[in-house]
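Trainee: Sequence and predicted model, in that order:
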Amino acid sequence: MKRMFSVMLPAAVLLAGCVSMAPDYARPESPVPRQWRGVAAASDATQGGARPVSLLDVEWRSFFRDERLRQVIALGLAHNRDLRIALLNIEKARAQYRIQRAAALPSVKVDAGQSASRSPASVSATGTSAVSRQYSAEVGFSSYELDLFGRIRSLKDEALESYLSTAATQRSTRLSLMAEIAGDWLTLAADRELLALARRTLESQHETLVLSEHRHALGVVSGLDLAQVRSSVESARADAASYAAQVEEDRNALELVVGAPVPDALLPSGSGDEPVLLAQVPAGLDSTALLVRPDVVSAEHALKAANANIGAARAAFFPTISLTASDGRISSQLSDLFSGASRSWSFAPSITIPIFDAGSLRASLDVAKIERDITVAEYERAIQTAFREVADALSVRVSMQERLAAQQALVQASSRTFQLAEARYRNGMDSYLDALDAQRTLYEAQQGLISLSLTEANNRVTLYKVLGGGMNMDRQMILTGLGE
């Protein structure tokens, strides 16, 4: 029995998982076009079997080039509660996978014990009471299932794919968090610049008011012109106060998503002399790049998990073979427990064959197949959603440079118009109404340029997000972390 027990355990392990009844996995055909409308085809360097152009290999610290923004993002990655929950979900999925993986191997235990009993004289063969003792020490395993039909292996594969899906979801959450922090930071920068513009306008209007009051005292400026100047001053003051409140709201929103206070030194200055520098987005894009976007990867791992679950449901139709075995010592005297005569062993194989279950197994298999079909639809929907998000971002970007150039030209023209109108007013050639209209036009054009620059910067961040930038993690690295 000793030789049998020493051979039985390795043999049982080798027999486990010899067969898998899960269907062969095949990635569904992509339900979206290969190329986005209005986007040039990928360059020759990305064709002929090579991976298409994408932002997957652009690490986020290289993409966000402003050091203050990088530090704020790093602060958010360390303190954001949603990301913390996602990380804990990964740890939970990893532990669940390890539990399921352990089921493929027998659980070997060592048991040691002592029992004592007393028999009264009335039932004793000798007519006297007797005390008997028994000592035991055994090593063995119980109810170990031989996975001849791959049920446990399929469950292990399902747990692995579920873990990988959770890990991809965490990467998607991380990428969305970085994009949200960047968007809030850029919005704060734009509103600070708008606040600075409003204050400069207020200062200019106040200077004009002082001059107009002096000229009105001399009888050069009419009371109507003076009233219009005062009206423009109050309007500029209201704008400055409104933007000041908006800047505070922006900072509160930024600190909420970061999950911690943001130091003043990491806030954007709001000065046009220090623009936020972001990496350029490549022009040639292929929709196959979406297949490694974190949320799409998560959906595909969920599909693989459902596929493995079908294998477990199929294996349930076949017999289940379990083994229980032990080898040890039993003796009535503790001193004789390890003597040659105290040797004991047990071996108890069992087999369970399903005969009648009122259709339960068939229904379980149908459920597994339907769940697989549902995850196929969810996977295809994830690809379609990703394709649309990229298409929307690209449609914004197509005319962005032309819009920026036109807006910059409008600012320059409006500035020249205001300079001429103000000079004519100061020289008494025109009323203040012409200068006021010119200044309002310039003010609106400058506001429009700031807003459009924010839209352009946010568009780059959005493209980086929807293309899954910087989130391409090697599967083998993850498996290595699991001990695979």
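Mentor: That came through, no problem. Numbers count the residues shown, from 1 in each chain.

Trainee: CA only for contacts and neighbour counts going forward, please
Mentor: OK.

Trainee: how much space between Val411 and Val139?
Mentor: Distance, Val411 to Val139, using C-alpha to C-alpha, to the nearest Å: 86 Å.

Trainee: putting a second one here so we can go through both:
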Amino acid sequence: MIRNILVIMGVFVCLGGCSLAPKYQQPGIPISETWPQGEAYENTQAVSGIPTAQELNWQDFFTDQKLKKIIETALDNNRDLRIAVLNVEKARAQYGVRRAELFPAVDASGAWTKQRRSKDLIDPEESRTVEQYSADLGIASWEIDFFGRIRSLKDQALEEYMATEQACRSAQIALISEVARAYLTLAADKESLNLARFTFKSQQDSYNLILGNYQIGLATRIDLRRAQTQADVAQRDVQRYIQLAAQDRNALNLLAGTQVPDAMLPVDLGSVPPVSEISAGLSSRVLLNRPDIVAAEHRLKGAYAFIGAARAAFFPRISLTASMGTASDELSGLFGAGSGTWNFAPRIAMPIFDPRIWAALRVSKADRKIILAEYEKTIQTAFRETADALAVQGTIDRQVAAQESIVDATTETYSLSNERYNLGIDGYLSVLDAHRSLYAQQQTLISLQLAKTANQITLYAVLGGGGRPFQSTKL
């Protein structure tokens, strides 16, 4: 009989596995397959020999050795990334729970009971005290997955696990780019601090010179106050950039998950080596390999599987309870001849009237439409982010070149205005205006240089570069 039970269970396992989930077909991409064209996108076309972002490891993309060490530290210590990795482990464990439901859970049990019965409930010759020992090995309420309900839920859990794994890669990419931007921002603010300090010293020297002239009657009081104003502005900016540099370092420490040593910090923006060149590729379909888009597609596949589980709820659910063991009224006779027992109890439940099943099916179909829209929006957002970065890439060099020319011109204007003031041709107001313009244009140049390098990092990130393959154990 035991052999027959095992044979029947094997047949049930083989017959299970029918799936009612709709067949998945990858949706069309809701964007143009070519990158935007126009004046803003000149010199952004793919060039042979230049790798795409996903072909270039972040260790090769970044050339600054200090920055690479900070990124490695962040990948090991950042708490947000650690949470993302733990979420992957959690999703994998949840998938393991769902997959285990396909197989019967075998339990072993042992029991000893001793009971005192009423005389009114027994025959005169029977003992009032009853003692029983038993040992059993059995299966309790194992659902045989004829219509794929459990298998569909298992597939959904698998897709969620894979989506979480891709989300972890997205977190890695975001962390790498954020560390690099924080590093560059600190470098730019340090360069602005150096400029403010140089300007303050220059304006302080001018103020001392005008003060001397004022004391001997060669300068007016208004010229003295104007010179003092410029020196005070520069001193204010020195303190402001000291504050910004400290806050930038705090942000870098938070991203790195630990205190970044002084020796690993940048001196200024000019000391940071440029990153490697990358290509956007010939087609926007390269975005489909971005981890966040891959994760969205896995969730869409999971929605298809959930529809299969909702459909399976309309069909009978078959479960099996079976056990075999031994029982005796004496412990010494527990495994003796004639003490064997067995139990075989299949059960079938067929839904007749349950409006919740129809509602659950409608919910699953609505979820699929929602997740499809989210998948398409993720693609559109990725396309917009890449197009914006390409627009900056196509124009930033001309902006920087124009700004450098402006700085050269304002530098000469300031020098000439200073000479004319010293010769008594012009008042100090022209010198003041020339210096204000020079200082503002120098600050703008630093901002554009930061924007240029930061945009290269942004382009690398939005194209899906920088994600390390997630090392997971075999399922």
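Mentor: Ah, there it is. What you see is a predicted model, and the numbers here were worked out from it, not measured in a lab.

Trainee: Now the TM-score, please.
Mentor: Remark: TM-score between the superposed chains equals 0.89 [TM-score structural alignment, normalised by the length of structure 2]; 470 aligned residues with a C-alpha RMSD of 2.8 Å.

Trainee: those helices in structure 2, which residues are they?
Mentor: Assigned helices in structure 2, in chain order: 2-15, 58-61, 65-77, 79-100, 149-215, 221-256, 291-312, 355-422, 428-462 (criterion: DSSP state H).

Trainee: Onto which residues of structure 1 does the shortest one map?
Mentor: This means helix 58-61 of structure 2. Using TM-score structural alignment, the residues of structure 1 aligned to helix 58-61 of structure 2 are 60-63.

Trainee: The matching stretch: how far from the chain's middle?
Mentor: Relative to its parent chain, stretch 60-63 of structure 1 has a centroid offset of 17 Å by C-alpha atoms, centre = their mean, to the nearest Å.

Trainee: List of residues touching it?
Mentor: With C-alpha atoms under 8 Å, 6 or more residues apart in numbering as the test, stretch 60-63 of structure 1 has contacts from 70, 278-279, 469-470.

Trainee: Identify the single longest strand in structure 2, thanks.
Mentor: Secondary structure of structure 2 per DSSP state E: the longest strand is strand 129-144.

Trainee: Next, the mean deviation of that one compared to structure 1.
Mentor: In the superposition with structure 1, the average deviation recorded for strand 129-144 of structure 2 is 1.7 Å (mean C-alpha distance after the TM-score superposition for structure 1).

Trainee: Now do that strand against helix 2-15, angle only.
Mentor: Relative orientation of strand 129-144 of structure 2 and helix 2-15, computed by axes from the mean of the first three to the mean of the last three C-alpha atoms, to 10 degrees: 30 degrees.

Trainee: who touches strand 129-144 of structure 2?
Mentor: 12-13, 16, 102-117, 317-331, 334.

Trainee: what's that strand aligned against in structure 1?
Mentor: Using TM-score structural alignment, the residues of structure 1 aligned to strand 129-144 of structure 2 are 131-146.

Trainee: what about the matching stretch, distance to the chain center?
Mentor: How far stretch 131-146 of structure 1 lies from its chain's middle: 49 Å, per C-alpha atoms, centre = their mean.

Trainee: likewise stretch 222-229 of structure 2?
Mentor: The chain centre lies 53 Å from the centre of stretch 222-229 of structure 2; the measure is C-alpha atoms, centre = their mean.

Trainee: which ones are touching Phe347 of structure 1?
Mentor: 323-326.

Trainee: run the last query once more with 7 Å
Mentor: Residues near Phe347 of structure 1 by C-alpha atoms under 7 Å, 6 or more residues apart in numbering: 324-326.

Trainee: By neighbour count, which of those residues wins?
Mentor: Among these, Ser326 has the most neighbours (other C-alpha atoms under 10 Å), with 22 neighbours.

Trainee: Residue in structure 2 paired with it?
Mentor: Checking TM-score structural alignment: Ser326 of structure 1 goes with Ser323.

Trainee: any idea how far Phe344 of structure 2 is from that match?
Mentor: Taking C-alpha to C-alpha, one finds Ser323 of structure 2 at 7 Å from Phe344 of structure 2.

Trainee: if you skip the residues just before and after it, what's nearest to the residue in structure 1 that Ile278 of structure 2 lines up against?
Mentor: Per TM-score structural alignment, the equivalent position to Ile278 of structure 2 in structure 1 is Val281. Leaving aside its chain neighbours, Val281 of structure 1 sits nearest to Arg460 (6.7 Å; criterion: C-alpha to C-alpha, 6 or more residues apart in numbering).

Trainee: And for Leu267 of structure 1?
Mentor: Spatially, and ignoring its direct neighbours in sequence, Leu267 of structure 1 is nearest to Arg68 (6.8 Å; C-alpha to C-alpha, 6+ apart).
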